[in-house]
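Student: coords below, sequence missing:
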């Protein structure tokens, strides 16, 4: 099995599952960014190898519905600060728009998908949903230690769509 240290990422779109479920105050300011900061080394490693990164995460427990305060868009400013570059945002984690964003990425770019848990299929481990997510990358990296025990679409089911191009990040 590959690791992020022995896989050739050059020219790939790398789908990475992270855990950016960070606490926020009532004004949607991040109060503890530890989960984001600890994922940075894995993402930087992938970017440094000439790949683009498609970030999947959840934020809160929206129960399969859109909740503005749980939009991953709220954490983009912190990501841009940490990486020192513009971070693209797809307003959904699946569908035509997400595919368009992913397909147009250049090496070194970062795309963050909207909250996975806005779709109940994520929590159900739905295979069709996982298949749609898998279309957004050429390789899959599981870097979400805090959710690794869950049989969700983005943490478990998705791996079957990457028989050879899957690996763990530094946090797992």
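Tutor: That came in fine, so what should we check first? From a predicted model like this one, the values you see are computed outputs, not experimental measurements.
Student: contacts, neighbours, all on C-alpha from now
Tutor: Fine.
Student: where exactly do the strands run in this structure?
Tutor: 2-3, 13-17, 52-56, 88-90, 110-113, 139-142, 166-168 (DSSP state E).
Student: now those strands in CSV, with mean neighbour count and distance to residue 122?
Tutor: What follows is the strands of the chain, written out as CSV (neighbours: other CA atoms under 10 Å; distance: least, CA to CA, whole Å):
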stretch, mean neighbour count, distance to residue 122
strand 2-3, 14, 25
strand 13-17, 27, 12
strand 52-56, 26, 11
strand 88-90, 19, 17
strand 110-113, 25, 13
strand 139-142, 26, 15
strand 166-168, 22, 19
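Student: indicate which one of these is closest to residue 156.
Tutor: strand 139-142 (9.1 Å; CA to CA).
Student: can you list contacts of the closest one?
Tutor: 4, 12-18, 148, 155, 159, 162, 165-169, 172 (CA atoms under 8 Å, 6 or more residues apart in numbering).
Student: dropping in the other structure now:
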């Protein structure tokens, strides 16, 4: 079935109507900052086009989102208040903020909202009904949210893999549409899982093989090269019989990695050198060593320069690239060069290049890499991976109904 778009809704007209927008404003904060300081406002910026289009068309826009993983009750550590302030700055006008989601504050804010105005309600996950596995409890919360609006728009791709009230149940209660962000994400991911232009190269990083196993299994038959960096590469190196020092290792996944290497043949490309450190710290002693000769007790925390060249060579003639996961601990300066080098190589690819959200997208911004060099930067790492694994995404399923 097809999904109705925001453009369709705008053509139908929204002036004087209340529109509930499910956004993904789950932004990171600078650790220890007081007052809370947003470290990366990329997700707020991503939903702005949808909110601005609805506002300018005369809708009263009610934005809802989650932030972090509170335990189904209010928690000051996860308030969306700083997000509302930044949202207002980016919109160029104040955003009305409700200090709850379905309580007196939210009801008052929604009741007072005029056409062309925007409100943000407090963290959805302060309510147990949002994430409940009990359909009745989840449905009761969805009823309360749906009562605020005439129309529902989902532009929170980062949450569409969750069967939560605001993602799955609310669209069953209201006319529903997909925002431009969600539609673009689905369009791009369909290209990656369909008849992709070749050579097709996938770059995977991050810490654990187990987190990426399903996507490796799904993509290995479809790709020409699978480049593996980050902490997960050490389990593959161990599967080849090499020592990995004190590097991150999933011992229980060694056999699985050996099987993948046997099936993958020359498709799977591992680092040939790594940046190793004597401790996990920015001021650690550092040395670049062959990937097969990591000293005992030392930690591999980034791929080395020869590996960057190897990966860049594999990317040079690619026509389709998907990247998910940093090549090292990019947050610490001595271990950022691998991620930077691979990211810059991807920007030079003449074809479809997709950054699979999560830490990869954060690394692009943190390292100051020009975002325009990528074809698409996803806002949903987990959702992207589940789509590529072939899983049905509840939020997309709900929009198709």
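Tutor: It's in. Small disclaimer: the values here were computed from a predicted structure and weren't measured.
Student: and the strands of the first structure: which comes nearest residue 65 of the first structure?
Tutor: Here strand 110-113 is closest among these (CA to CA), at 15.3 Å.
Student: ok so, going back, with distance to residue 46 of the first structure added, can I get the strands of the first structure in TSV?
Tutor: Shown next, in TSV, are the strands of the first structure (distance: least, CA to CA, whole Å):
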stretch	distance to residue 46 of the first structure
strand 2-3	11
strand 13-17	8
strand 52-56	7
strand 88-90	17
strand 110-113	11
strand 139-142	10
strand 166-168	12
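Student: aligned to residue 2 of the first structure, what sits in the second structure?
Tutor: Aligning on TM-score structural alignment places residue 2 of the first structure opposite residue 4 in the second structure.
Student: surely that match touches residue 180?
Tutor: No: using CA atoms under 8 Å, residue 4 of the second structure is not in contact with residue 180, being 10.6 Å away.
Student: mind checking how far residue 201 of the second structure is from residue 50 of the second structure?
Tutor: Note on residue 201 of the second structure: its distance to residue 50 of the second structure, by CA to CA, to the nearest Å, is 32 Å.
Student: distance check, residue 320 of the second structure against residue 377 of the second structure.
Tutor: Counting by CA to CA, the gap from residue 320 of the second structure to residue 377 of the second structure is 14 Å.
Student: okay, and the common contacts of the two?
Tutor: In contact with both residue 320 of the second structure and residue 377: no residue, using CA under 8 Å, 6+ apart.
Student: give the equivalent position in the first structure for residue 57 of the second structure.
Tutor: Residue 57 of the second structure maps onto residue 49 in the first structure, by TM-score structural alignment.
Student: before we move on, the earlier item: grab the nearest non-local neighbour of the match of residue 2 of the first structure.
Tutor: residue 177 (4.9 Å; CA to CA, 6 or more residues apart in numbering).
Student: the one you found matches what in the first structure?
Tutor: That one, residue 177 of the second structure, aligns with residue 167 by TM-score structural alignment.
Student: tell me the contacts of its match?
Tutor: When contacts are taken as CA under 8 Å, 6+ apart, residue 167 of the first structure is in contact with 1-4, 140-142.
Student: what do you get for residue 153 of the first structure?
Tutor: So residue 153 of the first structure contacts 121-127, 129-130 (CA under 8 Å, 6+ apart).
Student: how far away is it from residue 99 of the first structure?
Tutor: Taken as CA to CA, the span from residue 153 of the first structure to residue 99 of the first structure is 17 Å.
Student: check residue 24 of the first structure too.
Tutor: Distance from residue 24 of the first structure to residue 99 of the first structure, by CA to CA: 29 Å.
Student: so who does the residue nearest to the spatial centre of the first structure touch?
Tutor: The centre of the first structure sits closest to residue 56, judged by CA atoms, centre = their mean, with a distance of 1.9 Å. Counting by CA under 8 Å, 6+ apart, residue 56 of the first structure touches 15-18, 93, 112-116, 154.
Student: aligned to residue 143 of the first structure, what sits in the second structure?
Tutor: Using TM-score structural alignment, residue 143 of the first structure pairs with residue 155 in the second structure.
Student: how about residue 92 of the first structure?
Tutor: Checking TM-score structural alignment: residue 92 of the first structure goes with residue 100.
Student: chain neighbours aside, what residue packs nearest to its match?
Tutor: residue 122 (4.8 Å).
Student: which position in the first structure aligns with the one you found?
Tutor: Using TM-score structural alignment, the equivalent of residue 122 of the second structure in the first structure is residue 114.
Student: sweet, I'm off.
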